[in-house]
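Participant: Sequence first, predicted coordinates after that:
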Amino acid sequence: MPIQIAILCLLCLSLIYATSLIIRAIKSIARRSGLGAYGITAFILAISTSLPELVVSVVASFEGKTSLVLGNIIGSNIADLSLVIGGAAILGGSMHVMGIVLSRDIYLAGAAGFLPLFLIADGTLSRADGVVLLVIYGVMVATFLRSHHRSLADHAMGKVPIKRFLVAVASSSGHIGVLRFLVGVGLLLASSHYIVYFASALGQSTGLSALFIGLFIVSVGTSLPELVFEIRAVLSGQVKMALGDLLGSVVANSTLILGIASIINPLTLTDRGLVPYGLAIGAFTLIYFLFINFVKSKKRLDWWEGLILLGVYILFMLMESANN
């Protein structure tokens, strides 16, 4: 068992490294092409930090491991709103939250987080449900882009020549960026495959459920890129970007990732339905409403509030452990 846990930890570190390679490649090409000034880089980074959850969930879906998929996504959402944002608030101090747009994003993230639970209440997240989730993700992204990145519309209309992007890719440094991107994707795919494999093996050897492993071991590993990004952003004073990436990750996890996973292979619950997920759903609900109350009451998240969120996560982990 210790060997399997050590291997899982190494694979999670491999996920972080792979994601960092992809992010560096995207930032390099976008910066050289001049497209970063139009907000494209920030948008792509928000998606990139969710790549581990996406690939792990897709691999698990191919193998029919519903509990691992749902555990990973629900666990990642819980970790994002408690462990990640709580850790960033504790290390970075008070995080000031301003703007009507950001307030709306908080509610959109909550709606996205609860939607899959409503759709799977009948026992199955079908391919039709997956299409619904993808459509909703598209609508949310369109709303986000209209609110935050009006210049993207200018780019789509051709006011920013796409040739600059192609020239950047064709340059020698662009080749390095593309190579770094491909290596990162390959490492991400390989790491995700073996995370699913060793997570299943760990469950069989210890008696831990796939749900528990997904909720804590896999989800924390796949949430580490967000944690690193949030801490860096907060310490550099980019709180709005940090919160935007965090809320965007919750939306992507709940709609884009679960949508793709359920289209690949419908996610079917056992005869017990959502009962095994009850504690996790309760934890997500509590953490989400605590988060809303904290940021809406004073327009900031203080370090001690981050400590409370982190404490709720630890309490949830202990209760789920006792349950297992």
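Facilitator: Done, it's in.
Participant: C-alpha only now, for contacts and for neighbours.
Facilitator: OK.
Participant: Please name the nearest non-neighbouring residue to Pro221.
Facilitator: Actually, residue 221 is Gly. It isn't Pro. Cys12 (4.9 Å; Cα to Cα, 6 or more residues apart in numbering).
Participant: counting contacts, what elements does whichever strand or helix holds the one you found pack onto?
Facilitator: Secondary-structure assignment from DSSP states H and E places Cys12 in helix 2-33. On a contact count with 3 or more Cα pairs under 8 Å, 6 or more residues apart in numbering; DSSP states H and E, helix 2-33 meets helix 40-48, helix 51-62, helix 163-170, helix 172-206, helix 219-235.
Participant: Recalculate using a threshold of 7 Å.
Facilitator: Where contact means 3 or more Cα pairs under 7 Å, 6 or more residues apart in numbering; DSSP states H and E, helix 2-33 is packed against helix 40-48, helix 163-170, helix 172-206, helix 219-235.
Participant: Going by neighbour count, list what's buried in the first one.
Facilitator: When burial is assessed from 16 or more other Cα atoms under 10 Å, helix 40-48 yields the following buried residues: 40-43, 45-48.
Participant: rewinding a little: let's have the helices and strands packed on helix 2-33 in TSV, adding distance to Phe294.
Facilitator: Below are the helices and strands packed on helix 2-33 laid out as TSV (distance: least, Cα to Cα, whole Å):
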stretch	distance to Phe294
helix 40-48	23
helix 163-170	41
helix 172-206	35
helix 219-235	17
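Participant: Most tightly packed of the ones you listed?
Facilitator: Each of these was scored by mean neighbour count; the highest is helix 219-235, a mean of 23, by mean count of other Cα atoms under 10 Å.
Participant: List the contacts of that helix.
Facilitator: By Cα atoms under 7 Å, 6 or more residues apart in numbering, the surrounding residues in contact with helix 219-235 are 12, 16, 49, 52-53, 72-73, 75-76, 79-80, 84, 88, 92, 239, 241-242.
Participant: okay, the angle between that helix and helix 51-62?
Facilitator: Relative orientation of helix 219-235 versus helix 51-62 (axes from the mean of the first three to the mean of the last three Cα atoms, to 10 degrees): 160 degrees.
Participant: any idea which helix or strand comes after helix 219-235?
Facilitator: helix 239-251.
Participant: Mind listing residues that contact that next one?
Facilitator: 46, 50, 77, 80, 95-97, 105-106, 109, 112-113, 230, 233-234.
Participant: dropping in the other structure now:
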Amino acid sequence: MLINLLLLTCGFAALIFGATKLVDAASSVAVKMGIPNIVIGLTIVAFGTSAPELVVNLFAAVSGSTEMVLGNVLGSNIFNILGILGIASIIYPLTVKTNTTWLEIPLSLLAAVCVLVVAADVFLDGAAQNIISRSEGIILLLFFAIFLVYNLTVAKAGGEEEEMETKDYSTGKAIVFMVLGLAGLIIGGRLIVDSAVGIAEVIGLSERIIGLTVVSVGTSLPELATSVIALRKKNVDIAIGNVVGSNIFNIFLILGVSTTVTPLHLNNGAFFDIFVNIAAGLLLFIFIFTGRGRKLERWEGILLLGLYIAYVSYLVAG
């Protein structure tokens, strides 16, 4: 047990180190190539913060730990809204300002509903079992492509330009850091999946619950760090946009890639998590688009965080 916990911690450290170095190196190269900041932010940086979930899910899918695949995606999205936005809005009330974020919040709710639609084969089609198939994974990836192209088009048309701090690496140094970053992602992802499965076996919890709690929180650390840094700079819009954008990436890109590699067979417990994910997205939608000022107040943050603690407690106790 202690060895597995140590390996899990090392895995998270390697994963976050790899994602950070890969983003820094790729962003440095992109700046030298004259790529606008808004494009770097919406592609390289966004992919970088979602890289931990993607790598872990790929290893889990290939190794047959399919419960962990869906658990990591849903757990990350639930933690992003109830946990990260809950903590962030308690620290500082979050006000939505840009049109992009106004569009992304409903889209993230739509993405959560999409998971239910592609998963409910028994209810919708009268099938023998619920499966997110390879073809449905490809459809999710097509949705992601539409979202990415639309986001880039809107950003360019609006003349938005993000203020970004990028590393000024030489080409050789950037290549070295890219290689190190990829190595960190691969090693970290492998360690996390293997150690998480080992922990689940020792303490008697399912891979689904480990994925929904320990693994999902660990892979969401880049989003948490980004939101906290944004709050320190009073960039509250980035704090919300980072989380909502990550949720869209997680479903359309990461779940899409994972199910394209290995179709997922769902058990009945997964639908509880799917509905919790939808409820979290709906709650965020209601809080932002009702009331005055389009903001998350402190009391709403306390409620979100309290709901997350209750959800995790229910999972562990059950």
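Facilitator: Received, thanks. Here the structure is a predicted model, which means the values were calculated and not measured.
Participant: which of the contacts of helix 239-251 of structure 1 lies closest to Val312 of structure 1?
Facilitator: Asp80 (12.6 Å; Cα to Cα).
Participant: For Ala25 of structure 1, see how far away that closest one is.
Facilitator: 24 Å (Cα to Cα, to the nearest Å).
Participant: that older thread, buried only: go through the contacts of helix 239-251 of structure 1 for me.
Facilitator: 46, 50, 77, 80, 95, 97, 105-106, 109, 112-113, 230, 233-234.
Participant: So what's the residue count around the aligned residue in structure 1 for Ile251 of structure 2?
Facilitator: Here Ile251 of structure 2 is matched to Ser254 in structure 1, going by TM-score structural alignment. A count of neighbours around Ser254 of structure 1, defined by other Cα atoms under 10 Å, yields 27.
Participant: Contact partners for Ser254 of structure 1?
Facilitator: Counting by Cα under 7 Å, 6+ apart, Ser254 of structure 1 has contacts 73, 112-113, 116.
Participant: re earlier: between the helices and strands packed on helix 2-33 of structure 1, which one is closest to Leu307 of structure 1.
Facilitator: The closest of those to Leu307 of structure 1 is helix 219-235. By Cα to Cα, the value is 14.7 Å.
Participant: Give the aligned range of that closest one in structure 2.
Facilitator: Against structure 2, helix 219-235 of structure 1 falls on residues 216-232 (TM-score structural alignment).
Participant: With stretch 197-204 of structure 1 instead?
Facilitator: Stretch 197-204 of structure 1 maps onto residues 194-201 of structure 2, going by TM-score structural alignment.
Participant: For the matching stretch, which outside residues touch it?
Facilitator: By Cα under 7 Å, 6+ apart, stretch 194-201 of structure 2 touches 1, 4-5, 7-8, 206-207, 210.
Participant: Let me have those in CSV, extended by neighbour count and distance to Phe144 of structure 2.
Facilitator: Shown next, in CSV, are the contacts of stretch 194-201 of structure 2 (neighbours: other Cα atoms under 10 Å; distance: Cα to Cα, whole Å):
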residue, neighbour count, distance to Phe144 of structure 2
Met1, 13, 39
Asn4, 18, 35
Leu5, 15, 34
Leu7, 20, 33
Leu8, 26, 30
Ser206, 16, 30
Glu207, 24, 27
Ile210, 22, 27
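Participant: now, which of those residues sits nearest Thr100 of structure 2?
Facilitator: For those, the residue nearest Thr100 of structure 2 by Cα to Cα is Ile210; the value is 33.6 Å.
Participant: Quick check: that closest one vs Glu67 of structure 2, distance?
Facilitator: Separation of Ile210 of structure 2 from Glu67 of structure 2 (Cα to Cα): 9 Å.
Participant: Ok, Leu109 of structure 2 next?
Facilitator: On the measure of Cα to Cα, Leu109 of structure 2 and Glu67 of structure 2 end up 22 Å apart.
Participant: try Phe287 of structure 2
Facilitator: In terms of Cα to Cα, Phe287 of structure 2 sits 31 Å off from Glu67 of structure 2.
Participant: More neighbours: which of the two?
Facilitator: The residue with more neighbours, out of Phe287 of structure 2 and Glu67, is Glu67; 22 against 16, by other Cα under 10 Å.
Participant: tell me the SS of the more buried one?
Facilitator: Secondary structure of Glu67 of structure 2, reduced to three states by DSSP: H, G, I helix; E, B strand; the rest coil: helix.
Participant: got the contact list for the spatially closest residue to it that is not a sequence neighbour?
Facilitator: Leaving aside its chain neighbours, Glu67 of structure 2 sits nearest to Arg208 (4.8 Å; criterion: Cα to Cα, 6+ apart). Contact analysis of Arg208 of structure 2 by Cα under 7 Å, 6+ apart lists 67-68, 71.
Participant: in what helix or strand does Arg208 of structure 2 lie?
Facilitator: With DSSP H and E as criterion, Arg208 of structure 2 is part of helix 207-210.
Participant: Quick one: average offset of that helix versus structure 1, please.
Facilitator: For helix 207-210 of structure 2, the mean distance to aligned residues of structure 1 following superposition is 0.4 Å (mean Cα distance after the TM-score superposition for structure 1).
Participant: Report the distance from that helix to the chain centre.
Facilitator: Distance, stretch centre to chain centre, for helix 207-210 of structure 2: 17 Å (Cα atoms, centre = their mean, to the nearest Å).
Participant: swap in stretch 214-223 of structure 2?
Facilitator: The chain centre lies 8 Å from the centre of stretch 214-223 of structure 2; the measure is Cα atoms, centre = their mean.
Participant: Could you do stretch 50-65 of structure 1 as well?
Facilitator: That offset, for stretch 50-65 of structure 1, works out to 12 Å (Cα atoms, centre = their mean).
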